[in-house]
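Student: the following comprises the amino acid sequence and a computationally predicted model.
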Amino acid sequence: MFQEIDGVEVKKQQENGHETIDYDMQDKIDYVFKVVVIGDSAVGKTQILSRFAKNEFFFDSKSTIGVEFQTKTVIINGKVIKAQIWDTAGQERYRAVTSAYYRGALGAMLVYDITKRQSFDHVVRWVEELRAHADSSIVIMLVGNKGDLVDQRVVPAEDAVEFAEEQGLFFSETSALSGENVESAFLKLLEDINRVVSKKALECGIGVGNGDNNVATLKGSKIDIISGSELEISEIKKLSSCSC
């Protein structure tokens, strides 16, 4: 179901017995999905993103200031999807700034630290903030990070499962250090975003009558990010304002 594509161009080569195909990714992207990674400071948001986007982990990682940005391109159900992932600061003084970046987000990964009860207790506040600033159809994945520190656990998985069920969230426990469940959590989130977007498109009649039984191909537009005044956002967000 899932196939990962690293980089803009995939070259034909033999790697571990598997052959990759040479083609330019720029003209192959079907969707750009904006995802935000949120949660308290020091729960491992940046590390989870680095593990997923680049398969990296940094022991000397410092707190994120403002908002940072990474991308990852994958294939889900035959569609080439560019995940545009925003890593938001967890400190209170940046909350007012980062809330503006929820606009256009189709998914959110809400992270807490299984060794810090307070970070889990604050999850309800983060959900409320998402509900207030993000689209009502945003897909949320609740993630308990630092699963490798089992001897320091203070948040039982059962508590998180109960909360996720009450709020209608997906749930997973991960370890950015070992990489356990990081990729599967992101892919599950992207898969469900794709499902929601496809459903909205069908309800709005997009792609009907042109032989496409799924969804019309919507291209993301590339905008200069350095200025900070504009964000690279998928035009897919227009679906959320459909009047159907």
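Tutor: Done, it's in. Please read these numbers as outputs of a predicted model, since none were measured by experiment.

Student: only C-alpha atoms for contact and neighbour calcs from this point on.
Tutor: Will do.

Student: so which elements touch the longest helix along the chain?
Tutor: The longest helix of the chain (DSSP state H) is helix 182-203. Applying 3 or more C-alpha pairs under 8 Å, 6 or more residues apart in numbering; DSSP states H and E, one finds that helix 182-203 contacts helix 45-54, strand 67-76, strand 107-113, strand 139-145.

Student: adding distance to residue 190 and mean neighbour count, write the ones you listed out as JSON lines.
Tutor: What follows is the helices and strands packed on helix 182-203, written out as JSON lines (distance: least, C-alpha to C-alpha, whole Å; neighbours: other C-alpha atoms under 10 Å):
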{"stretch": "helix 45-54", "distance to residue 190": "12", "mean neighbour count": "22"}
{"stretch": "strand 67-76", "distance to residue 190": "8", "mean neighbour count": "17"}
{"stretch": "strand 107-113", "distance to residue 190": "8", "mean neighbour count": "27"}
{"stretch": "strand 139-145", "distance to residue 190": "9", "mean neighbour count": "25"}
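
Student: for comparison:
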Amino acid sequence: MSKNYDVLLKILLLGDSGVGKTSLICRYVDDDVRATHVATIGIDFKLKTVDVGDKRVRMQIWDTAGQERFETLTTQYYRKAQGILLVYDVTSGRSFKNVRRWLASIEENASQNIKRLIVGNKSDMLVGREVTVKQGKQLASEYKLPFMEVSALKNTNVSEAFGALAGLVVNQQSGTEPAKQVERRETIQLQPQSSKDEGGCSC
């Protein structure tokens, strides 16, 4: 049987425990988010096939544990990934502060040309917000990385975030990406993509 995709991408989600990495993946792949939270143990992945430009892309999306005791295990997957979605919780100043630590870990362990996108999750929270949109943009600008706020609960900008990261990787691989210009954007919006969902939600 011939494969039904043109490109295989390995995407890694990083960030502190509880920021909503599993919820983002469940929303994107299965369009489902459960209210109860169970911390991810170790690492797991889901599959989703999407269209990026004229390419059929199979995304292997890796969900990682944010607890420090799993960090050695998680870093083993850095070099296998072509893109990283770095997630913090807008209601947790600590998780936002730790973005710098995660970026340093990526710098140390990932390949030089890996694509990164900073994402502030739980943008639907009107009460308890500790990190402003402006602060998120400033941090992303400092590292010359794209930035987006999302909500797994309300399904706001979730597909756009994953699609933007996939687009950056695909364009880089095809040699059509003006890398420096793209990475300096504070937000990225892609046209809606057709998709084929695979797997069930285990979040």
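Tutor: Good, I have the coordinates. Because the structure is predicted, anything quoted here is derived from the model rather than measured.

Student: drop the TM-score for these two in here.
Tutor: Remark: TM-score between the superposed chains equals 0.84 [TM-score structural alignment, normalised by the length of the second structure]; 177 aligned residues with a C-alpha RMSD of 1.5 Å.

Student: picking up where we left off before, and residue 95 of the first structure, which of the helices and strands packed on helix 182-203 of the first structure is closest to it?
Tutor: For residue 95 of the first structure, the closest of those is strand 67-76, at 10.4 Å, according to C-alpha to C-alpha.

Student: if we can go back for a sec, list the buried residues of the longest helix of the first structure.
Tutor: Within helix 182-203 of the first structure, the residues that count as buried by 16 or more other C-alpha atoms under 10 Å are 182-183, 185-194, 196-198, 200-202.

Student: alignment lookup: residue 195 of the first structure to the second structure.
Tutor: Taking TM-score structural alignment, residue 195 of the first structure has residue 171 as its aligned residue in the second structure.

Student: for residue 180 of the second structure, see how far away its match is.
Tutor: Look at residue 171 of the second structure and residue 180 of the second structure: by C-alpha to C-alpha, to the nearest Å, they are 13 Å apart.

Student: aligned to residue 171 of the first structure, what sits in the second structure?
Tutor: Checking TM-score structural alignment: residue 171 of the first structure goes with residue 147.

Student: try residue 36 of the first structure
Tutor: Matched to the second structure by TM-score structural alignment, residue 36 of the first structure sits across from residue 12.

Student: which SSE is its match in?
Tutor: Using DSSP states H and E, residue 12 of the second structure falls within strand 7-14.

Student: residue 123 of the second structure against residue 153, yeah?
Tutor: No - judged on C-alpha atoms under 8 Å, residue 123 of the second structure makes no contact with residue 153 at a distance of 9.2 Å.

Student: what residues of the strand holding residue 12 of the second structure count as buried?
Tutor: Neighbour counts over strand 7-14 of the second structure (16+ other C-alpha under 10 Å) mark 9, 10, 11, 12, 13, 14 as buried.

Student: average offset between it and the first structure?
Tutor: When the first structure is overlaid, strand 7-14 of the second structure sits 0.4 Å from its aligned residues on average, using mean C-alpha distance after the TM-score superposition for the first structure.

Student: from the chain's centre, how far out does that strand sit?
Tutor: 9 Å (C-alpha atoms, centre = their mean, to the nearest Å).

Student: cool, and stretch 109-119 of the first structure?
Tutor: For stretch 109-119 of the first structure - counting by C-alpha atoms, centre = their mean - the centre lies 17 Å from the chain centre.

Student: quick one: that stretch aligns where in the second structure?
Tutor: Using TM-score structural alignment, stretch 109-119 of the first structure corresponds to residues 85-95 of the second structure.
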